[in-house]
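Peer 1: 3D, please:
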Amino acid sequence: MTTLPRLTGPSLPPAAGGPARALVVLLHGVGADGDDLIELAPHWADRLPHAAFLSPHAPFPCDLAPYGRQWFSLQDRSPAALLAGARMAAPILDDVLDSELAARGLGPDRLALVGFSQGCMMALHCGLRRAVPPAAIVGYSGALVGAERLSAEAVGRPPVLLVHGDLDQVVPFAALAQAETALRAAGVPVETHACPDLDHTIDADGLDLGGAFLARALG
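Peer 2: Predicted structure coming up:
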């Protein structure tokens, strides 16, 4: 049996103190690490005072730069290679999600996934295929891989919010509409927001929308 890498990364307990009633997992993009996205947590703490936040470091060193981590290689960005990469990394991510939920005594429906760029690809790929779907998925500046297989492979249909800058030079802005079309075709409830004059990053409006979406989904 293959031993899966055990992911580590920064975490924050609920702002209100006491046991966590939900877990928000933040998935970073290529060339970053968990220390990058954990910075989102303080922006959402007021809306999610009983949620714990976890931002795991992706399992592999980045092969496009001498620093940072990656969920899978982007040397080949063909649709088939992206799907193969997400499938390879999915069991690693699912393992840490299950372990961290169990450690906090939380059911799988008390999970929310937030991803940026490649982390968005992973959030969508894993979140829509988990045996019990997460309460919500929020994706920033990302894309949906394996769109043509989604209707057949999706297990649950959790609500999804996608936010993307219209000046993104890393993940094309067109990926937003492509993902929305495929998600709707698979019966997944999806909201989208285009950020005007924004490149490959998250702005204040995107943060606000994400926080409100998570608060609604997690109660």
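Peer 1: From now on I want contacts and neighbour counts done on CA atoms only, so please keep to that.
Peer 2: OK.
Peer 1: can I assume Glu180 is in contact with Ala194?
Peer 2: No. In this structure Glu180 lies outside contact range of Ala194 using Cα atoms under 8 Å: 11.9 Å.
Peer 1: Just the element for Ala179, please.
Peer 2: Secondary-structure assignment from DSSP states H and E places Ala179 in helix 174-185.
Peer 1: Tell me the first helix or strand C-terminal of that helix.
Peer 2: Moving toward the C-terminus from helix 174-185, the first helix or strand encountered (DSSP H and E) is strand 190-195.
Peer 1: Now do the helix or strand following that next one: everything it contacts.
Peer 2: Sequence-wise, the next helix or strand beyond strand 190-195 is helix 204-218, with elements assigned using DSSP H and E. Applying Cα atoms under 8 Å, 6 or more residues apart in numbering, the contact partners of helix 204-218 are 22, 40, 43-44, 47-48, 110, 112, 135-136, 138, 159, 161, 163, 193, 195.
Peer 1: Any of those buried? List them.
Peer 2: The neighbour-count test (16 or more other Cα atoms under 10 Å) marks 22, 40, 44, 47-48, 110, 112, 135-136, 138, 159, 161, 163, 193, 195 as buried among the contacts of helix 204-218.
Peer 1: want to put them side by side, so please do this one too:
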Amino acid sequence: MASQIDGPRIQPKAGKAKQLVVFLHGYGADGNDLIEIGRQWRSFLPDAAFVSPHAPERCALSPAGRQWFPLTMRDPGERWRGVVATRPLLESFLAEELARNDLDESKLALVGFSQGTMLALHVGLRLRRAPAAILGYSGILVAGSEPAEIPPQFGTKPPPVLLVHGEEDSMIPADALLLSANALAKADVPTQWHLSAGLDHGIDNAGLLHGGLFLARSFGVPVEFGRGAR
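Peer 2: As a prediction, the model looks like this:
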């Protein structure tokens, strides 16, 4: 059965796809919001296919945009219920995209922004086989009521995670990065983080560079470090 979600794609720069990068946009945006990042990362990942699906629902607060699940900011349990409810839909899409490119989860990276980061972490840590990487911008690890739910046990080692956040984020405060990183570390998930000085709720050039290099390393793709890279 065809997936209920779809969005823009960028084909590999060089031939057949050897990796798949899936972008998950934030609340009130759509797949077009992140897909152009794929073009910037093609120099790091020439063999990667990129796809950025539109979330399934019209955004309640911004009808021109989309939402993965409703957010009122008044219900402390809505994020958890939202990621749980959306997980099957995203897993179906990922399976279809991997099959389309003749790849398995070990060649998959999930990249989220804000609400998309919540979903990327929740789903990426619960796939039957660990993905190559999870990269989250300006988001938070959503926790359930039971500590064991964060995250489940993998048959193999868990995926590496990079969290990137703006120091001056007014939407999801930067403390969310440290809380998420600590929770992941306690669950033995290898986690790195980067805090962008002076940045509000967004992605800056430093964050894009760190993210692109992180994905290349996670996929085992050789990269040349440009001036200013760390």
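Peer 1: Would you map the strands across the second structure?
Peer 2: In chain order, the second structure shows strands spanning 9-10, 19-24, 48-51, 57-58, 66-67, 108-113, 133-137, 161-166, 191-196, with DSSP state E as the criterion.
Peer 1: could these be laid out in JSON lines, adding distance to Leu90 of the second structure?
Peer 2: Below are the strands of the second structure laid out as JSON lines (distance: least, Cα to Cα, whole Å):
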{"stretch": "strand 9-10", "distance to Leu90 of the second structure": "16"}
{"stretch": "strand 19-24", "distance to Leu90 of the second structure": "10"}
{"stretch": "strand 48-51", "distance to Leu90 of the second structure": "13"}
{"stretch": "strand 57-58", "distance to Leu90 of the second structure": "13"}
{"stretch": "strand 66-67", "distance to Leu90 of the second structure": "13"}
{"stretch": "strand 108-113", "distance to Leu90 of the second structure": "11"}
{"stretch": "strand 133-137", "distance to Leu90 of the second structure": "14"}
{"stretch": "strand 161-166", "distance to Leu90 of the second structure": "19"}
{"stretch": "strand 191-196", "distance to Leu90 of the second structure": "23"}
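Peer 1: Can you say which of those is packed in most?
Peer 2: Neighbour counts (mean count of other Cα atoms under 10 Å) averaged over each of the strands of the second structure peak at strand 133-137, with a mean of 28.
Peer 1: ok, average deviation of that strand from the first structure?
Peer 2: Comparing strand 133-137 of the second structure with its match in the first structure after superposition yields a mean distance of 0.3 Å (mean Cα distance after the TM-score superposition for the first structure).
Peer 1: and for that strand, what span of the first structure is it aligned with?
Peer 2: Across the first structure, the stretch matching strand 133-137 of the second structure (TM-score structural alignment) is residues 136-140.
Peer 1: Check the mean deviation of the helix holding Ala179 of the first structure from the second structure.
Peer 2: After superposition, helix 174-185 of the first structure averages 0.4 Å from its match (mean Cα distance after the TM-score superposition for the first structure).
Peer 1: Tell me which residues of that helix come out buried.
Peer 2: Of the residues in helix 174-185 of the first structure, those scored as buried under the neighbour-count criterion (16+ other Cα under 10 Å) are Ala175, Leu176, Ala179, Glu180, Ala182, Leu183.
Peer 1: check contacts around the fifth one.
Peer 2: Okay, so that is Ala182 of the first structure. For Ala182 of the first structure, the contact set (Cα under 8 Å, 6+ apart) comprises Ala147, Glu148, Leu150.
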